[in-house]
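Visitor: from the sequence below, what's the structure:
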Amino acid sequence: MKRILIIATDGFEQSELMQPKALLEEAGAEVVTASLDDGEIKGWDKGDWGEAVKVDITVDEVASSDYDALLLPGGQMNPDILRMNERVIALIREFYTAEKPIAAICHAPWLLAEADIVKGKVVTGWPSIRTDLRNAGAEVVDREVAVDARLITSRNPDDIPAFTKALQDALMMERIPENA
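Guide: So this is what the prediction gives:
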């Protein structure tokens, strides 16, 4: 069974955490949600606060060696808060150094730039962060999913099916048929 770590905090884009998590669990993965503090984190959904999600573990308790991949949902607030946390950035670098897949969607590629791992990589993201990605040395493209070695990036919630499929492919997981 593949173990996937999601790192998020209050203000994560609701669909970008919930939908990939559900699809990965349906495909047989164990998905663990980590955040800065214990308890719950609240999503952002279509212009207002969304559902709360239980935090399974804090980032300070995470050992990257316990997981096969890292998933970073977007939303504007979530990655902006997380990129200021040294442990979060250290974990991203640990996954990268260990050559484990890192999937970041929407504004979450900001975290990849903060971790200084996008130089020379082909990535995508929400339009407002593309200049930041270019300034960090990335080759930025506008497509539903960009895969460069173990970095998987997407632009927005519409890209979630392709984004999740790319992560499953990177983990060599069997996918649930779309009509199942």
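Visitor: alpha carbons only for contacts and neighbour counts from here, please
Guide: Noted.
Visitor: how about the strands in this structure?
Guide: Ranges of strands in the chain, per DSSP state E, are 3-7, 12-13, 30-35, 40-45, 48-54, 57-58, 69-72, 102-105, 122-123, 139-140, 146-148, 151-154.
Visitor: against which helices or strands is the second one packed?
Guide: So that's strand 12-13. Counting contacts by 3 or more CA pairs under 8 Å, 6 or more residues apart in numbering; DSSP states H and E, strand 12-13 is packed against strand 40-45, helix 77-82.
Visitor: before we go on, could you also do this sequence so I can check it against the first one:
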Amino acid sequence: MTAIKESKILILATNGFEQSELEVPRDKLRGHGATVHVASPDGKTIKGWDGNDWGQDAEVDLQLSDVDLADYDALVLPGGQINPDLLRVDRDAVKLIRDFVEAGKIVAAVCHAPWLLIEAGVVEGREMTSYHSIRTDLKNAGANVVDKPVAVSNGIITSRNPDDLNDFVAKIVEEVEEGKHPRPGA
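Guide: Here you go, the predicted model:
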């Protein structure tokens, strides 16, 4: 078991992340005492998407290639349409996600970010939710798709949209405090 105050959480994102889906988990998890780092493919500041236009910048702590899986208890994947679409063609990003899952660490994806879980090949047989427009993608990849604020399957957390962020963050805290989640067949 790991107390949230002793945990280290990584957020992986790139340009086009949904503004609230990075900022709310980052800020609330830090508010719980967790150390939270943001990584991007190139390690440079990234720009969010907010509503119908570009949003604010988010500071980045490290480059994807500098991430050490052993340093983190959990991985958070913000959505937005642009961010996960760019990351799912980045082999290193997909490998990192798969590595977190295979290590039994918490992986949390909101909105369109379950696309990354599909690309990493870790959705089959798991209960998951997402933004309504990608639920068919999840179903076709073998997930048991549900429509509720948060779904959890052996430490993999998914949520539908920004309206679910409070439930999403609460579940991240709960799952981190439970500890590692062995995943049969992972």
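Visitor: rewinding a little: minimum distance to L71 of the first structure: which of the helices and strands packed on strand 12-13 of the first structure has it?
Guide: Of all these, it is helix 77-82 that lies closest to L71 of the first structure, at 12.0 Å by CA to CA.
Visitor: so that closest one aligns onto which residues of the second structure?
Guide: Aligned by TM-score structural alignment, helix 77-82 of the first structure falls on residues 82-87 of the second structure.
Visitor: okay, buried residues for that stretch please.
Guide: Residues of stretch 82-87 of the second structure classed as buried under the neighbour-count rule (16 or more other CA atoms under 10 Å) are 82-87.
Visitor: which other residues reach it?
Guide: By CA atoms under 8 Å, 6 or more residues apart in numbering, the surrounding residues in contact with stretch 82-87 of the second structure are 13-18, 78, 93-94, 112-113, 115-116.
Visitor: ok, 7 Å please
Guide: By CA atoms under 7 Å, 6 or more residues apart in numbering, the residues outside stretch 82-87 of the second structure that reach it are 13-17, 93, 112-113, 115-116.
Visitor: over to stretch 92-109 of the first structure?
Guide: By CA under 7 Å, 6+ apart, the list of residues contacting stretch 92-109 of the first structure from outside reads 64, 68-76, 79, 115, 125-126, 129, 150-156, 167, 170.
Visitor: residue contacts, the residue nearest to the spatial centre of the first structure?
Guide: With distances taken as CA atoms, centre = their mean, L72 lies nearest the centre of the first structure, 1.7 Å away. For L72 of the first structure, the contact set (CA under 7 Å, 6+ apart) comprises 6-8, 103-105, 108.
Visitor: again, 8 Å this time
Guide: 6-8, 17, 102-105, 108.
Visitor: export the residues you listed to a markdown table and tack on neighbour count and distance to D37 of the first structure?
Guide: Formatted as a markdown table, those follow (neighbours: other CA atoms under 10 Å; distance: CA to CA, whole Å):
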| residue | neighbour count | distance to D37 of the first structure |
| --- | --- | --- |
| I6 | 23 | 14 |
| I7 | 26 | 11 |
| A8 | 30 | 10 |
| L17 | 24 | 17 |
| I102 | 27 | 22 |
| A103 | 27 | 22 |
| A104 | 28 | 21 |
| I105 | 29 | 22 |
| A108 | 31 | 19 |
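Visitor: kindly reformat the residues you listed as a markdown table containing distance to I41 of the first structure.
Guide: Converted to a markdown table, the contacts of L72 of the first structure look like this (distance: CA to CA, whole Å):
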| residue | distance to I41 of the first structure |
| --- | --- |
| I6 | 12 |
| I7 | 11 |
| A8 | 8 |
| L17 | 11 |
| I102 | 21 |
| A103 | 20 |
| A104 | 18 |
| I105 | 18 |
| A108 | 16 |
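Visitor: thanks a lot, see you next time.
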